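K.L.:
here's a sequence, model it:
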Amino acid sequence: MPTFEIGERDFLLDGRPFQVISGALHYFRVHPDQWADRIRKARLMGLNTIETYVAWNFHAPGPDEFDLTGRRDLGRFLDLVAAEGLHAIVRPGPYICAEWDGGGLPAWLFAGRSAEGGAGVRRHDPAFLEAIGSYFAHLLPVVAERQVTRGGPVLLVQVENEYGAYPGVPADERTRYLRALVDLTRAHGIDVPLFTSDQADDEHLSLGGLPELHRTANFGSRSLERLAVLRRHQPTGPLMCTEFWDGWFDSWGLEHHVTAPEATAQDLDDLLGAGASVNLYMFHGGTNLGLTNGANDKGTYLPITTSYDYDAPLSEHGAPTAKFHALRAVIAKHGPVPDEVPVEPGPAPELDVVLDRRVPLDGVLDLVAGRSSRTSSAAPPTMDDLRQWSGFALYGTRVEVDDAVLVADEVRDRALVALDGDPVGVLDRTTHAWSVPLPRRAGTLTLLVEDRGRVNYGPRIGEPKGVVGSVRTATRELTDWEAVPLRLDAAPALLGDDVWRDADADADAAPVAGPSFHRGTFDTVPGADHFLRLDGWTRGLVWVNGELLGRYSSQGPTGTCYVPGPLVRAVGNELVVLELHGAAAPRARFVAAPELGPTEA
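P.N.:
Below you'll find the model as predicted:
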């Protein structure tokens, strides 16, 4: 029977020292038809292990749902890792951060708790532990049967994630919570070593672990210094950097982050030369497809971009980068590396698409809104009250001639304000814009509110979305609200062919006004990756053949949307854009290469 153990100084695979040289590859950020390609390229860079988080909310979008099929087939992903001759590390959370919506914690966990989320989350709270128990009962058997002790690839399983950085939990409760997670993990058949990972400083390492769990550290520079800090907290056993940050994520409105391959390579060389194990975060970042991006809020709310390229060794579309070759050369100094090198992909197909059909959002509300979920109330409900865990909701009420100005306590995260369908202004969490002037006329006021991604790090995890608090005018507090969640993520399927057949036709050079859906078709090279530019468009969502690629924004930095090749066929491809503001013309362009935006000077 194969074994994997923690020795006095090394990991021991079947009793022999084993240096883990791993790379992070999140199956939920990569099209499943591309999993095998990305895993193979990890082996060609010299990695011997693949690490993945598991995003709880990806598998459990509702409290009575759990899906392990298709894009959520973790078992198939781990089997592909094994087929490539690699090992695996699984990090099931329950909290993962990962710049993912809510840090992977399902939003429904917080329903019915306090207005600012559940104090019991990430604590020794009976309701939270019961929910984790159900999650683990569905998930961990898939991992357990693929452990190295049963002939599979899984060497290690993580308990929680960077728990030392989570504020406000007393030390004794931290210990009880972590021990409860250990018990739940072991109860579902996990017998490989368990570990924790925390940022490489004394405070986080001391707060985030247990004596019986193997401590590892997260850092991206000054490797020897950080390993020395880790050794103070893990006196025996192998040293490991579980997140060796070889790049960084991007936020809308900021620059595209890059790091120098040479500096990263030197830090990796120092780490491996010291005999430590490593997991590159990320080896391949992928894409925040759909509405899955998270956000950070340290005084300014900053949602994460659709692209999760991360400036990783393998780019968003699976191409080896200069960093790939630099790190491969370092790994070759410390262990075997295959002779084969991944081929560079050629240019993507280039073509223009005219989106010649237009449907105003307000003309199809009945199709994209669930009538049974409409809510009438004196005060505006949150989106969580509507059980709308991501996306959009539409709020409506009446205003009078003398109301003059609209002021909201808070909107999470952005609202398009209209009066009788005419745009009035924007309420925006990032810019702290909480008021807009109103025309001096009576009418129906609407707020189209967008959840731009739930906070994935820090004390604001679990906060509700939508309109939070009261909404006032110059003369009164607004009451008598109607609110309805919108299923915009599934809009192309909900609209159907009949709607498009009867839709307005747009001239290919005329400006267009939103909120509105726009549709065009195109023929191209089947199975080829594409890069979509939406120059002249402002902000919204985009689909190819019914698959929501994610959000786009003229804010940048990202200039292109990645279209995975498996989504594209030879003829009759459908491109649908939901534009929230306006566009210079209903045209889009596929270009030869990605454009991720300007970098720091």
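K.L.:
contacts and neighbour counts: CA atoms only from here.
P.N.:
OK.
K.L.:
grab the most central residue of the protein for me.
P.N.:
Taking Cα atoms, centre = their mean as the criterion, Trp100 is the residue nearest the geometric centre of the chain, at 3.0 Å.
K.L.:
let's see this one next to it:
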Amino acid sequence: IPSHTQFKEYYKNNCFQKDGKPFQYVSGSIHYSRIPHYYWKDRLLKMYMAGLNAVQIYVPWNFHEEKRGVYNFSGDRDLENFLDLANQTGLLVILRPGPYICAEWEMGGLPAWLLQKPNIVLRSADTDYLEAVNTWMAVLLPKMRRWLYTNGGNIISVQVENEYGSYYTCDYNYMRHLRTLFQFFLGDDTVLFTTDGNTDREMTCGTLEGMYATIDFGTDVNISQAFSRQRRFEPRGPLVNSEFYTGWLDHWGDQHAQVDTQKVSRMLGEMLSMGASVNMYMFEGGTNFGYWNGADHDNRFRSVVTSYDYNAPLSEAGDPTEKLLAIRDTISKFRDIPVGPMPPATPKMAYGFVTLTMVWAYYSILYYQDPALFTAYFTTRTQHTLLPGPSLIYSILYYQDPALFTYYGFMLYRTKLPRDLPEDTPLISPLNGVHDRAYVSVCGVGASGLLERDTTLVMNLTGKQGDQVDVLVENMGRVNFGSKINDFKGLLSNLILGKDVLTDWQIYPLDIDGAIASGWPQSGQRRSLPDPVRGPSDGPVFYQGTLTTNGLAWDTFLRLNEWTKGQVWINGVNLGRYWPKRGPQQTLYIPGPLLSPTQPNNITVLELERAPPHTRVLFMDRPQLNSTSGKTSQTTDRQT
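P.N.:
Model prediction:
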């Protein structure tokens, strides 16, 4: 290997060696999947000017292979373009290709189609799982080989799996298989490593000979004790903190997490003075656009918010913060900082209020997808009742017609009342089978109530025999961490109404994103729709409006004050979920390049519960990510 393309662990001096010389990396995590590609160069330049010499990135498998066998590496998914931009900027890359990544990302980056085999054991030597992993890595890793530092590129090291020691399987045969797979595609000279949390159990189950063992921890631990733990598993070689937490994530209902800037900069300095290589997680978090947010399930299901700001040195919108400046000052004591000013924040604009108009009820999407849906052309019926477990969706719906399958967003279940219910009658999810949140209505009028996973398992209904009952089920993001990542969605078990088990369900996957991307609901108004299609102000209802920017296309933040919960699209692009009633996040980030400076910008809102009397939204020039007072201290009972 030419001397100018060497990178390896140098055990004699307990450091990395690059091109024959000792090397210490100062890195920051950035997720290309959470940042629109037109801002990649801006973010990378700011990281470089902060004094970093490397970036660390995940590759979310499901972001590139949403449907099995269909691969997407274009636009916001153009991984090689991102690597090239990092290389042009002067940044090395620490690659974390999974197959599992966690990252507060939907199902930890694993594709939902893996669950078509309901008994699959994820992150193990299960043959069905390994077959899928082998196929994916045979696509991904050959693309990465040319970018390895030993081949003249900028990837200096590659992580195998991710924090495997925190998973219950502890399957060494699985890790051996991955090690062999990575070596086969990347070569024996590639520095492979593992990352695990700061406990003996995690380091024991997550490490394996032939892959360099690193550790991760935040500002709430003793540095010497943490690195002593790494030393027990790697007696020689560089000290490495692969995830030094500059902030933390938010769940809906949390206070906005904050980690003290002075603690971050002080501990970073202590680690660098020890000669350790450090990656800061996150350096910029970005945004969980669309349905890409993950969730946790410890005592109950908790969905991650749309913003992945993470209280990081670069904000969700990529703006430099005081934390970034403090980190740059710390780094400058150990290595030369690039000469020149820090690139400024991107310009922001407060475009003001826009009034939205109620246009269609949620079920009108069925007619847009195919008018025959109103005559049950795509109807799927069970035998008599909902089948237990995930077999309802995965066996009946998928195997009847794969085209009907949907992995994200919303599914509509429809049946009829079996008898007259003149008084409130409980509708119960006795086995906690609503995953994750169900909006229930009778005769398509308003919202009779909701059922929510782990928290709201009963509501009341009234109506007449034969009345249509709609249950609109929202997937709030699959669990991304822990033993419950086999996270099936939809109705997974029977609903009981009084003394009756509801039967004869019709099931409709709703391709809302596809319809909106093709111009609905604006184009839908030109159709002749049957009555009643226009919906009430309560319940799942679509609203629309337009924003005129008068020649500007600057970043902005959308606030839906007094709206309850739902989803927003701008010019057909899904910005993500809003839930101001629960918080803490109050605004959705809109990158300027999504907006047209000359044409009206289409705004579509699906309000799932209740819109305010004045259906206005506000475009602001700054974010509001914390609706509650006080601060939440970082906790590191789990990693990312």
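K.L.:
rewinding a little: aligned partner of the residue nearest to the centre of structure 1 in structure 2?
P.N.:
Taking TM-score structural alignment, the alignment pairs Trp100 of structure 1 with Trp105 from structure 2.
K.L.:
which residue, other than its chain neighbours, is closest to that match?
P.N.:
Gly294 (4.3 Å; Cα to Cα, 6 or more residues apart in numbering).
K.L.:
how many other residues sit next to Val26 of structure 2?
P.N.:
Burial of Val26 of structure 2, expressed as a neighbour count using other Cα atoms under 10 Å, amounts to 20.
K.L.:
what does it align to in structure 1?
P.N.:
By TM-score structural alignment, Val26 of structure 2 lines up with Ile21 in structure 1.
K.L.:
and what of Ser364 of structure 2?
P.N.:
By TM-score structural alignment, Ser364 of structure 2 lines up with Gly363.
K.L.:
what of Pro591 of structure 2?
P.N.:
Aligned partner of Pro591 of structure 2 by TM-score structural alignment: Pro564.
K.L.:
please verify my assumption that that match contacts Asp529.
P.N.:
Yes. At 5.0 Å, Pro564 of structure 1 counts as touching Asp529 under the criterion of Cα atoms under 8 Å.
K.L.:
where do the contact lists of the two overlap?
P.N.:
Both Pro564 of structure 1 and Asp529 are contacted by His317, under the criterion Cα atoms under 8 Å, 6 or more residues apart in numbering.
K.L.:
ok, back up a step: and the gap between the residue nearest to the centre of structure 1 and Thr287 of structure 1?
P.N.:
Computed as Cα to Cα, to the nearest Å, the Trp100 of structure 1 to Thr287 of structure 1 distance reads 11 Å.
K.L.:
next one: stretch 464-477 of structure 2 to chain centre, how far?
P.N.:
Remark: stretch 464-477 of structure 2 is offset 26 Å from the chain centroid, using Cα atoms, centre = their mean, to the nearest Å.
K.L.:
for it, measure first residue to last.
P.N.:
End-to-end for stretch 464-477 of structure 2, by Cα to Cα: 35 Å.
K.L.:
stretch 493-510 of structure 2 too?
P.N.:
Per Cα to Cα, stretch 493-510 of structure 2 runs 20 Å from first to last residue.
K.L.:
start and end residues in structure 1 for that stretch, please.
P.N.:
So stretch 493-510 of structure 2 sits over residues 469-486 in structure 1, by TM-score structural alignment.
K.L.:
buried stuff in that stretch?
P.N.:
Judged by neighbour count (16 or more other Cα atoms under 10 Å), stretch 469-486 of structure 1 contains these buried residues: Ser470, Val471, Arg472, Thr473, Leu478, Thr479, Trp481, Glu482, Ala483, Val484, Pro485, Leu486.
K.L.:
sweet, I'm off.
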